[in-house]
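Peer 1: My questions concern the predicted model and sequence given below.
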Amino acid sequence: MAEFVDWADWPLLEVRTGDLSAHEARTVVAQALRQALDRGEPFAAVVEIPQVPVRRPRMRGTVEHVRLVKELRPGLAERCRGLVVVMPAHALHDNTKTIRAGAKIWGCPTFAVDDLARARAWARDQLSASASVPPRAASRRIHG
């Protein structure tokens, strides 16, 4: 997992799923978020998902994924100041409904964008804002 997760800018965590399958990518992201929560301090995460199928069948492990998100949600609500997903523009469009439900799904503010620099800037802004104000769950989607 180490090759997919970058802790160098902690409390900003970056996860790059690269060419992993959807199931493998979910596992890597979940493990990284769990490790971030185990650190016991506020953080923000940038998750890069470069390969998102346009039309995908029901993915293997969906029930397991839902269970995992439910397990992570309380910790994310407490410690995650922002979770931003970077994906291709077509995937932003194809996943609009899920993106809008991001904060409800994950329990923390979420954002989806097709530009890594904007994702990092948003995550850093969330960390800065949280220093004085508690996190507010909100989801946004912006095309580059």
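Peer 2: Yes, it's here. Everything numeric here is computed off the predicted structure, so don't read it as measured data.

Peer 1: When you work out contacts or count neighbours from here on, use the C-alpha atoms and nothing else.
Peer 2: Noted.

Peer 1: can you give me the helices in this structure?
Peer 2: 22-38, 62-79, 89-94, 96-100, 102-106, 116-130 (DSSP state H).

Peer 1: Could I get those in JSON lines, plus columns for mean neighbour count and distance to Glu14?
Peer 2: Shown next, in JSON lines, are these (neighbours: other C-alpha atoms under 10 Å; distance: least, C-alpha to C-alpha, whole Å):
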{"stretch": "helix 22-38", "mean neighbour count": "17", "distance to Glu14": "9"}
{"stretch": "helix 62-79", "mean neighbour count": "15", "distance to Glu14": "15"}
{"stretch": "helix 89-94", "mean neighbour count": "16", "distance to Glu14": "19"}
{"stretch": "helix 96-100", "mean neighbour count": "15", "distance to Glu14": "19"}
{"stretch": "helix 102-106", "mean neighbour count": "20", "distance to Glu14": "17"}
{"stretch": "helix 116-130", "mean neighbour count": "18", "distance to Glu14": "9"}
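
Peer 1: A further structure is provided below for comparison with the first:
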Amino acid sequence: PGIYYRSELDHNGISVYTGTIISDWGGRLELEIDRKARIWARVSRKQKISILVLLSAMGLNLKEILYNVCYPEIFLSFLNDKDKKILGSKENAIMEFYQQFACVGGDPVFSESLCKELKKKFFQQKC
């Protein structure tokens, strides 16, 4: 358990900074800062999502996120119109998260069962 930091070169030879948070029960979340200073959360080895979408899906709104970071202008610099719409509500962020990581097909509709499924898959203790 703990927080681990490292710097690696990507396939283009550019430094990418990562931090891994490992909980007591073995859950793992990897954060990555790319060359454009965007922060991503890797939920699996191949898939990543904007840290803003992840935090919004966990219940924080954009105002709360920006209030609690040291350099809010960094977060604001890479927000596009799609991200602003997603961050407009917790439900939109959960839907985006679900579509990227858990949706097998179709067009999901927000529901409590969808929230429970995501919580079980990504945020609850495995053992």
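Peer 2: Sure, I can see it. Note that this is a predicted model, so its numbers are computed, not measured.

Peer 1: What would you report as the TM-score here?
Peer 2: Remark: TM-score between the superposed chains equals 0.28 [TM-score structural alignment, normalised by the length of structure 2]; 68 aligned residues with a C-alpha RMSD of 4.9 Å.

Peer 1: picking up where we left off before, tabulate the helices of structure 1 (JSON lines), appending distance to Ala45 of structure 1.
Peer 2: Formatted as JSON lines, the helices of structure 1 follow (distance: least, C-alpha to C-alpha, whole Å):
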{"stretch": "helix 22-38", "distance to Ala45 of structure 1": "8"}
{"stretch": "helix 62-79", "distance to Ala45 of structure 1": "11"}
{"stretch": "helix 89-94", "distance to Ala45 of structure 1": "18"}
{"stretch": "helix 96-100", "distance to Ala45 of structure 1": "16"}
{"stretch": "helix 102-106", "distance to Ala45 of structure 1": "12"}
{"stretch": "helix 116-130", "distance to Ala45 of structure 1": "7"}
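
Peer 1: name the helices or strands packed onto the single longest helix found in structure 2?
Peer 2: For structure 2, the longest helix by residue count, based on DSSP H, is helix 90-101. Counting contacts by 3 or more C-alpha pairs under 8 Å, 6 or more residues apart in numbering; DSSP states H and E, helix 90-101 of structure 2 packs against helix 51-57, helix 81-86.

Peer 1: Which one, of those, ends up nearest to Ile74 of structure 2?
Peer 2: For Ile74 of structure 2, the closest of these is helix 51-57, at 11.6 Å, according to C-alpha to C-alpha.

Peer 1: tell me the SS of Ser7 of structure 2?
Peer 2: At Ser7 of structure 2 the chain is in strand, as set by DSSP: H, G, I helix; E, B strand; the rest coil.
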